[in-house]
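# Pasted the sequence and its predicted model underneath.
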Amino acid sequence: MATQPFNHNYPPGTSPSHVLPSRPKSAFERWVDHGGDFLTKYWALIITVGLGTLVVTAIAIPFLSYLGLDSIAKPLFFALHYVCAQIPSHSIYVFGHQLGLCERNFSIYTSMFLTSLIFVLSKKRMPGIPWWLWILMLLPMAWDGTTQMFGWRESDWVLRVITGTLFGVGNIWFALPLMQKSLVETTLPPHIKAMPRNTHRSIQ
């Protein structure tokens, strides 16, 4: 007697391998998933907090020295040497004590912090700038720094602050919106990606 094959009622377009139960994730895999979700959601805030911490530390150093807390101020000052040359003649002084960052770097990191803060407060919806405008905002500092480095001219604190601010604002204004756009396009489901681009912002 011929036997009839047993028919499995798999959903259309699937095979037995598609309906097998998935292996439970290990604790490490769950931890990695949670970490990835956290970074995806709060990456811009992390950058902003980091920049803000750098600026606050630079400002706090002369006040700590003024209060006689050199045991705290000096290690912080030397730590900031990794991000700034701290040239005394190019630095700001408060109560006779040198700020933790030179004039140019202080303007760079302060403007980067403030621009990234605006980006976060806009819920990461701040529109970016085109690449050519970004380049234009970098050129003044490149010109000022290069001509000074080769001894062709001497810059002053006004030019260092202005060019540093343009450099800091330009970098953040270009980079963070671009990073957010790439992140959204990577994580959106296929049916959302197919929607017009102007609807993506309402989904973020």
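Sure thing, it's come through. Residues are numbered from 1 along each chain as shown.

# going forward, measure contacts and count neighbours with C-alpha atoms only.
Noted.

# which stretches of this structure form helices?
Using DSSP state H, the helices of the chain run over residues 16-19, 27-66, 70-79, 103-121, 131-149, 157-187, 190-193, 200-203.

# CSV for those helices, including distance to residue 97 and mean neighbour count?
What follows is those, written out as CSV (distance: least, Cα to Cα, whole Å; neighbours: other Cα atoms under 10 Å):
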stretch, distance to residue 97, mean neighbour count
helix 16-19, 68, 10
helix 27-66, 5, 16
helix 70-79, 10, 15
helix 103-121, 14, 22
helix 131-149, 25, 15
helix 157-187, 17, 19
helix 190-193, 54, 12
helix 200-203, 47, 11
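
# Of all those helices, which one is nearest residue 93?
Among these, the nearest to residue 93 by Cα to Cα is helix 27-66 (7.4 Å).

# Give me the packing partners of the closest one, helices and strands only.
Packing contacts for helix 27-66, counted by 3 or more Cα pairs under 8 Å, 6 or more residues apart in numbering; DSSP states H and E, involve helix 70-79, strand 91-94, strand 97-102, helix 103-121.

# and residue 58, which of the ones you listed is closest to it?
The nearest among these, by Cα to Cα, is strand 97-102 at 4.0 Å.

# dropping in the other structure now:
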Amino acid sequence: MKYSKILCHRLPERSFHYRNHQFPVCARCTGFYTGLAVFLIYNYFFTVHYSLTLLIISIILMIPAAADGFTQLFGWRESNNNLRFLTGFIGGIGLIIFMKIAIRITYYLIGVYL
């Protein structure tokens, strides 16, 4: 098994290409990583108040990526790279917010306060 396929399937028809070179990850993963990076940069410059409402919003933000992926996986419809990127981007923002809240809760439960 190739180690590069552990994090992403890297199918050529589901990946972006630039000058005949395939991106190292698929369109959805490109969106996820871009969303993660954009939110982390935003979070560096602006204060984000993590709350239960934001946790619920983060879960809602991940739903389009899951719906897009599962409907394509089960063959109910065929997605395109632009939609994959967009749902991945939105899902990436939701995922990083969810992870930051989960880390804060874990630290709180073990007695480490941030």
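Here it is on my side, so go on. Everything numeric in this text was worked out from a predicted model, so none of it was measured.

# OK, contacts around the residue nearest the centre of the second structure?
Central residue of the second structure (Cα atoms, centre = their mean): residue 92, 2.4 Å from the mean position. By Cα atoms under 8 Å, 6 or more residues apart in numbering, the residues touching residue 92 of the second structure are 31, 32, 33, 34, 35, 36, 62.

# one more time with 6 Å, if that's ok
32, 35, 36 (Cα atoms under 6 Å, 6 or more residues apart in numbering).

# out of the residues you listed, which ones does the first structure keep as well?
Retained in the first structure by both residues aligned by TM-score structural alignment, their matches' Cα atoms under 6 Å are the following of the contacts of residue 92 of the second structure: 32, 35, 36.

# possible to save the residues you listed as CSV with distance to residue 106 of the second structure?
Below are those laid out as CSV (distance: Cα to Cα, whole Å):
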residue, distance to residue 106 of the second structure
32, 24
35, 23
36, 20
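
# out of the residues you listed, which one sits closest to residue 70 of the second structure?
Closest approach between those and residue 70 of the second structure, by Cα to Cα: residue 32, at 16.0 Å.

# Verify the stated contact: the closest one with residue 90.
No. In this structure residue 32 of the second structure lies outside contact range of residue 90 using Cα atoms under 6 Å: 7.4 Å.

# Show me what the residue nearest to the centre of the second structure lines up with in the first structure.
Taking TM-score structural alignment for the superposition, residue 92 of the second structure sits opposite residue 168 in the first structure.

# what's the distance between that match and residue 105 of the first structure?
As defined by Cα to Cα, to the nearest Å, residue 168 of the first structure lies at a distance of 9 Å from residue 105 of the first structure.

# Same question for residue 182 of the first structure.
Distance from residue 182 of the first structure to residue 105 of the first structure, by Cα to Cα: 29 Å.

# likewise residue 144 of the first structure?
13 Å.

# who's in contact with residue 32 of the second structure?
Going by Cα under 6 Å, 6+ apart, the list of residues near residue 32 of the second structure reads 88, 89, 92.

# Closest one of the residues you listed to residue 47 of the second structure?
Ranked by distance to residue 47 of the second structure (Cα to Cα), the contacts of residue 32 of the second structure are led by residue 92 at 18.7 Å.

# Could you find the closest non-adjacent residue to the closest one?
Leaving aside its sequence neighbours, residue 92 of the second structure sits nearest to residue 32 (Cα to Cα, 6 or more residues apart in numbering; 4.1 Å).

# same check, this time on residue 85 of the first structure
residue 102 (7.5 Å).

# Please apply the same query to residue 185 of the first structure.
residue 193 (6.9 Å).

# Tell me the residue in the second structure aligned with the one you found.
Aligned partner of residue 193 of the first structure by TM-score structural alignment: none.

# Next one: residue 193 of the first structure from residue 182 of the first structure, what distance?
Counting by Cα to Cα, the gap from residue 193 of the first structure to residue 182 of the first structure is 12 Å.

# which one of the helices of the first structure lies closest to residue 87 of the first structure?
Closest to residue 87 of the first structure of these, according to Cα to Cα: helix 103-121, at 9.2 Å.
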